[in-house]
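Engineer: Just need the structure, nothing else, for what follows:
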Amino acid sequence: MQSPILFLVTFILVIIAWVLIKKLRKVILFELDQNSKHFGGELVADVLKVNHFILTLFPSEAHDVQFLFTLCGGHISPILVAAERQNIRVIDVRHEASAVFAADAVSRLSGTVGVAAVTAGPGLTNTVTAVKNAQMAESPVVLLAGAAAGLLRGRGSLQDIDQLSLFRSLCKWSGRVNCVKDIVPILCKAFYLARSGTPGPVLVEFPIDTLYPYGLVRQHLRISDNPRSWRQRFINWYLRFYLFRLFANGFRIQPCSPGQIPTQIPVSIPSIPWPSMKHIEQLVWLLSQAKRPVVVVSSQALLPPVPSAQTAEHVKSLRVPVYLTGMARGLLGRHHPCAFRHARRAALRVADLIILAGTVCDFRMDYGRVLNRKAKIVIINRDKKQLCLTSISVTLGAVTMKNCALIV
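Structural biologist: Now for the predicted structure:
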């Protein structure tokens, strides 16, 4: 007797809940303009060209991306369309790896963040070598990747694979956009992390339904207008709920303070390690006492925010022998008397002070074995791990890359 009564009470409660959810849907699920023609790709292009948050707080720090390298694919088409509308030059290449290599090159030559966009699955896996190259070169690169719709993830959708797991070891950070309103904060976070600390590549995954307009996504879901059964009604309710969660408040971009951003990442100038005054004073004293100092400058010394021309002037003012490697080659010009090109190994063996500015003790430095063990050794680097790549005792290891611009 209790079972029918319990069933009836449960049924009535479900009906009441259904009515309440239907009446309060806009309040519960925020605002949604079902007739809007806007789409997520527009938000991506907005962040690439003019970051709304940063433009409000720090006008000089807008991203202002000039080039977007890609190999066209259906998963990312809305990004490419919107980027062209923002006067971003979309350059289509013949292999996804070339897109990331090109973004890496732009980053190294311009000092800005390089951006590439590739389609889901094999489109992304084709970039592995290029992404690893950017990681090794410490180039700030943002890789935009398409992905299967969130509703179909793990269900055999076209080119659906676990992309984030594959790239976790290759990128500083990998993130996924789960709804339209997260596009701006997550992409801002990606740009912030790509340039902060030790620069490197980051990956942002965009499920295909976060990039297309509401009407097109709803049409693709095939929601029945006249459900004939409770099962069909429940499926319709679930799909509508999914749509609301996907698009609610998606196009209400308003400037906000760093604490209000959902990712809790401060929207500001990228975080760059600074040297302490104690380290600066100690290095100045070591330079004043040295009789045979040698400076080795490598690629990391040319990273922003200090302009390379300013770095070159400070290096010249040291008036000590300088060896240039990596992207720092040519920093002092062809005929500067302090720029040495030959006998580096011999110089490092007799030097009494060795300053490695952004230089890693890897195979090119014979893992530190070429350094004079009796010399005072100073390593300046943004990455703490790079300070430990030598078996030689380090006199001063500074986790910074303001290098000569602040040392002198």
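
Engineer: Please count neighbours and contacts with C-alpha atoms only from this point.
Structural biologist: OK.

Engineer: For Ile354, which residues are in contact?
Structural biologist: For Ile354, the contact set (Cα atoms under 8 Å, 6 or more residues apart in numbering) comprises 293-296, 348, 371, 375-378.

Engineer: Here is a second sequence; please produce its structure as well for comparison:
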Amino acid sequence: MASTGAEILASTLKDFGVEFISTLCGNGLNRFYIACRDSGIRLIDTHNEQAAAYMADAYGRLTGRVGVCAVSSGVAHSNALTGVANAYFDGSPMLLITGASAGYGAGRGVFQEYDQTALAAPICKLSKCVYRVGDLEFMVEEAFRTAMEGRPGPVHLTVPLDVMEGEVEGDPPKRRRLPPDVASLQASESLGPDLRLVEEAAKIIRASERPIIVAGSGVFYSGGQEALIRLSEAGAIPIVIPIWDRGSVERSHPNFLGVIGAASGEPRLLEDADLIILVGARVDYRVGFLEPPKVRPDASVMRIDVDASELTQGTTPDVAILSSPAAALNALADSLSRLGGPTHREWMMEARERWRRFRAKWVERSPPPSKPMTGWHIVNALRPLLTEEVVF
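Structural biologist: Predicted coordinates:
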């Protein structure tokens, strides 16, 4: 029995757990839409390609699964790249599928023809064009794996019209199964941390006076939320999260002391720390590039990441642990517990008090009722109605 490229693409996405695709209808995708409907994949039509891409970005960030969007060729592709760029900077796993005119028309002036893969490449972990129907399954699997492994991020596949409409004979090959999300992939493929490095790191943490954990999206994507709390509680270490990164600790937890990188200048926890433990987080403007005056000149830096290239991104750490953040955090918590000795409770109490004063100061500065309303008035009115499940 013959299968079209569109049918193979849709069924492969279905096998990898895709439940919906955000899209904006355009030429070249019609066969794919029909195949998605037949495969049980829901299509969510948007009013702009940017919205479709942002939807896939948000889905990837919230779930740790690959969000998928599909757009047409030409300017539709370039419109979608705004959302792809956002996923690239914030490390969200997503797949952009772009249509294109048939490959046999290349160079002959077909509709809005340009090198779509080259345009997407600087902001994608992988950007390729599928030239043969028989390559679709392999390339979709490669795209999904690339989006989820290491530091997650966006990937792109251009699928020309002749590939969508082309047919192959015979039964579909048996597909290798991918773990459904980033955490499962990391758990199945990544090695645990070097225990000698873990012991060294635990001793450095114990010897420090003012350590702080900067928990990035990598903690969430590795499923390390509970492990993060274990380490924080074992050593009485404050936790902060860089703005734009995926949260990995309940805001109500007493050891969570806010979001950094929002240009507030307070409560100066990072600036006064003598040990900065970056876990699944990047060195960039949000942490002042880890340079004075944002950090102390004598501050030590410890780094944990599943992606080897991230361990030296932006700085050379004093200790670098290549591991799934979840595995490394659990190992560090165990090692700290075995070491015993004093924790950092005085520093934790001071940090909590700074955070309390910082928040109280903003309440004191709140403007009186006025016309027109300000953003502060709106948020303050909504606050009692919002739950922990609300996402801004």
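
Engineer: Overlay them and tell me the TM-score.
Structural biologist: With the length set by TM-score structural alignment, normalised by the length of the second structure, the two chains reach a TM-score of 0.73; 316 aligned residues with a Cα RMSD of 2.7 Å.

Engineer: thinking again about what came up before, buried ones from the contacts of Ile354 of the first structure, can you make that a PyMOL selection?
Structural biologist: Those of the contacts of Ile354 of the first structure that count as buried under 16 or more other Cα atoms under 10 Å are selected in PyMOL with:
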select buried, resi 293+294+295+296+348+371+375+376+377+378
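
Engineer: ok, Lys203 of the second structure - contacts?
Structural biologist: Residues near Lys203 of the second structure by Cα under 8 Å, 6+ apart: 336, 339.

Engineer: ok, the contacts of Ile354 of the first structure in the second structure: which stay?
Structural biologist: Among the contacts of Ile354 of the first structure, the ones still in contact in the second structure (both residues aligned by TM-score structural alignment, their matches' Cα atoms under 8 Å) are 293-296, 348, 375-378.

Engineer: could you redo those as TSV and give each row distance to Ser268 of the first structure and secondary structure?
Structural biologist: As requested, these are arranged in TSV below (distance: Cα to Cα, whole Å; DSSP: H, G, I helix; E, B strand; the rest coil):
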residue	distance to Ser268 of the first structure	secondary structure
Pro293	38	strand
Val294	36	strand
Val295	33	strand
Val296	32	strand
Leu348	40	helix
Ala375	40	coil
Lys376	37	strand
Ile377	34	strand
Val378	31	strand
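
Engineer: Take those residues and write them to CSV, including distance to Gly397 of the first structure.
Structural biologist: Below are these laid out as CSV (distance: Cα to Cα, whole Å):
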residue, distance to Gly397 of the first structure
Pro293, 17
Val294, 16
Val295, 14
Val296, 15
Leu348, 18
Ala375, 14
Lys376, 11
Ile377, 8
Val378, 6
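
Engineer: dump the residue contacts of the counterpart of Pro317 of the second structure in the first structure.
Structural biologist: In the first structure, the residue equivalent to Pro317 of the second structure is Val394, according to TM-score structural alignment. Val394 of the first structure makes contact with 376-379, according to Cα under 8 Å, 6+ apart.

Engineer: how far away is Val394 of the first structure from Thr125 of the first structure?
Structural biologist: Going from Val394 of the first structure to Thr125 of the first structure by Cα to Cα, to the nearest Å gives 40 Å.

Engineer: and the longest helix for the first structure?
Structural biologist: Ranked by number of residues, the top helix in the first structure under DSSP state H is helix 2-23.

Engineer: Can you give the contact residues for that one?
Structural biologist: Identification of contacts with helix 2-23 of the first structure by Cα under 8 Å, 6+ apart yields Ile28.

Engineer: How about stretch 77-97 of the first structure?
Structural biologist: 39-42, 44-46, 49, 65-72, 99, 118, 123-124, 126-130, 211-212.

Engineer: sorry, back to before: JSON lines for the contacts of Ile354 of the first structure, including distance to Leu6 of the first structure?
Structural biologist: Formatted as JSON lines, the contacts of Ile354 of the first structure follow (distance: Cα to Cα, whole Å):
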{"residue": "Pro293", "distance to Leu6 of the first structure": "88"}
{"residue": "Val294", "distance to Leu6 of the first structure": "86"}
{"residue": "Val295", "distance to Leu6 of the first structure": "83"}
{"residue": "Val296", "distance to Leu6 of the first structure": "80"}
{"residue": "Leu348", "distance to Leu6 of the first structure": "86"}
{"residue": "Leu371", "distance to Leu6 of the first structure": "83"}
{"residue": "Ala375", "distance to Leu6 of the first structure": "85"}
{"residue": "Lys376", "distance to Leu6 of the first structure": "83"}
{"residue": "Ile377", "distance to Leu6 of the first structure": "80"}
{"residue": "Val378", "distance to Leu6 of the first structure": "77"}
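
Engineer: hey, which helix is longest across the second structure?
Structural biologist: Ranked by residue count under DSSP H, the longest helix found in the second structure is helix 345-364.

Engineer: Give the aligned range of it in the first structure.
Structural biologist: Using TM-score structural alignment, helix 345-364 of the second structure lines up with nothing in the first structure.

Engineer: The second structure: matching residues for the helix or strand where Ser174 of the first structure lies?
Structural biologist: Assigned by DSSP states H and E, Ser174 of the first structure falls within strand 173-176. Mapped onto the second structure using TM-score structural alignment, strand 173-176 of the first structure covers residues 126-129.

Engineer: What lines up with Leu144 of the first structure in the second structure?
Structural biologist: Residue pairing (TM-score structural alignment): Leu144 of the first structure is matched to Ile97 of the second structure.

Engineer: If you could redo that for Asp162 of the first structure, that was the one I meant.
Structural biologist: Using TM-score structural alignment, Asp162 of the first structure sits opposite Asp115 in the second structure.

Engineer: State the number of residues packed around its match.
Structural biologist: By other Cα atoms under 10 Å, 11 other residues sit near Asp115 of the second structure.

Engineer: how much space between it and Leu29 of the second structure?
Structural biologist: According to Cα to Cα, Asp115 of the second structure stands 18 Å off from Leu29 of the second structure.
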